[in-house]
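# Sequence first, then the predicted structure:
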Amino acid sequence: MITYYDDQSVQVTSNALRVDGRSYPLAELGTVWHRRGSRSWRVLAGRGAIGAALAGPIVAAVLGVALAVWLHRSLVVTIAIAGASVLVGLGVGPLADLLFEHLDRSYARGSRELEMWARWRGQPVRLLRTGDALRFGQIYRAVQRAMEQAPQPKVIGSSGSSPRPRSRP
């Protein structure tokens, strides 16, 4: 038996697909397809908040430099205000790295609910539903590989044996 994918709730092997304790033998699965749900506004708002947090220090530094020039103070005061503003902008570099990492992960997870469906024993069955696009893609591809490698049952008829056509994902 070959394992194509395995996590806490999903296992794809050369024999079966197991999702949340339910097992679907590959020989009983027909066509496999996926559906995309509507966008999650919560995820998009979170991305916008991260973008605003990234732009905040830059805006603060620019405003500080503009304020320093606008106040028309002595050269020392102007340089001090501008320098402090630039240091604030530079000081958030490590924070910006963390925010960029969160932003990158949000794109990897996606902003839609994704569902995997299959025809099982003649009926459409939802196999999986997740909002994690990266995980969904890994599972979907594992199911494709497993079904491509699964031996196709032979149908014995009056003219001899011939492979039964199967629908692939």
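Done, it's in.

# only C-alpha atoms for contact and neighbour calcs from this point on.
Noted.

# which secondary structure elements does the top helix by length along the chain contact?
Longest helix in the chain, counting residues (DSSP state H): helix 41-70. On a contact count with 3 or more Cα pairs under 8 Å, 6 or more residues apart in numbering; DSSP states H and E, helix 41-70 meets helix 75-91, helix 93-109.

# Would you mind giving the orientation angle of that helix with respect to helix 93-109?
Calculated by axes from the mean of the first three to the mean of the last three Cα atoms, to 10 degrees, helix 41-70 forms an angle of 150 degrees with helix 93-109.

# Check for me that residue 8 belongs to a strand.
No - with DSSP: H, G, I helix; E, B strand; the rest coil as the criterion, residue 8 is assigned coil and is not in a strand.

# What's the separation between it and residue 19?
Taking Cα to Cα, to the nearest Å as the criterion, residue 8 is separated from residue 19 by 9 Å.

# Put this next to the first one:
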Amino acid sequence: MLTYYRDRTVEVTSVAVHIHGRVYALSELEYVWHLEVQADPSVRRRAASRGALNIGVVVAVILALLGIVFLVTATLTNPGTAAAVLVPLAVVVLLVAMAGPMLEWVLHRFDRSYDVGSKVHEIWCVRHGKELLLIRVADETRFGKIYRSIQRALENHP
């Protein structure tokens, strides 16, 4: 028996498709297709949080640029306050140093949100003459892996 795909809830083998504890023999599947359906609230929240992260990064960059302009302007207009400018500059440098790990987390969230996507996919089949929903997936990468593995299993099934 050959395994095409396996995760916590789905396993596709050369004999059957196992989804959430249910087993569908490949010989029983007459036709398999997929649909893109209306996103549920959790998927819409994912897209909204991606937008909030985008806005947060843009605002942070603008604030950093304004801070640098302020420090340079304060130093050039009043050279005697250079010592007073060094304290805020040290604070800015410290904040930038601490921002690295936070920025890494934000960028990881961006990458993950684009990998997962903002759509919901369903995989359907005809089994014993009836249409049957096999699985509904909100993770685009996972959906692609599952659907392609089912296709490969059916192509290679005698």
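Looks like it arrived, so ask away. On a predicted model such as this, the values are computed, not experimentally measured, just so you know.

# After superposition, what's the TM-score here?
TM-score for the superposed chains, counting by TM-score structural alignment, normalised by the length of the second structure: 0.83, backed by 151 aligned residues with a Cα RMSD of 2.1 Å.

# which SS state does the alignment partner in the second structure of residue 144 of the first structure fall under?
Here residue 144 of the first structure is matched to residue 151 in the second structure, going by TM-score structural alignment. Look at residue 151 of the second structure: counting by three-state DSSP, its state is helix.

# any idea how far residue 151 of the second structure lies from residue 5 of the second structure?
Residue 151 of the second structure sits 11 Å away from residue 5 of the second structure when distances are taken as Cα to Cα.

# Give the aligned equivalent of residue 131 of the second structure in the first structure.
Under the alignment (TM-score structural alignment), residue 131 of the second structure maps onto residue 124.

# for that match, helix, strand, or coil?
Residue 124 of the first structure carries the three-state label strand when classified by three-state DSSP.

# unless I'm mixing things up, it is touching residue 34, no?
No - if you go by Cα atoms under 8 Å, residue 124 of the first structure and residue 34 don't touch, sitting 11.6 Å apart.

# between the two, what contacts are shared?
By Cα atoms under 8 Å, 6 or more residues apart in numbering, residue 124 of the first structure and residue 34 have these common neighbours: residue 117.

# which residues touch the residue nearest the centre of the first structure?
With distances taken as Cα atoms, centre = their mean, residue 109 lies nearest the centre of the first structure, 2.3 Å away. The neighbours of residue 109 of the first structure, taking Cα under 8 Å, 6+ apart as the test, are 131, 132, 133, 134, 135.

# now, which of those residues lie within helices?
133, 134, 135.

# returning to what we had before: alignment lookup: the residue nearest to the centre of the first structure to the second structure.
Per TM-score structural alignment, residue 109 of the first structure is aligned with residue 116.

# Many thanks, we can stop here.
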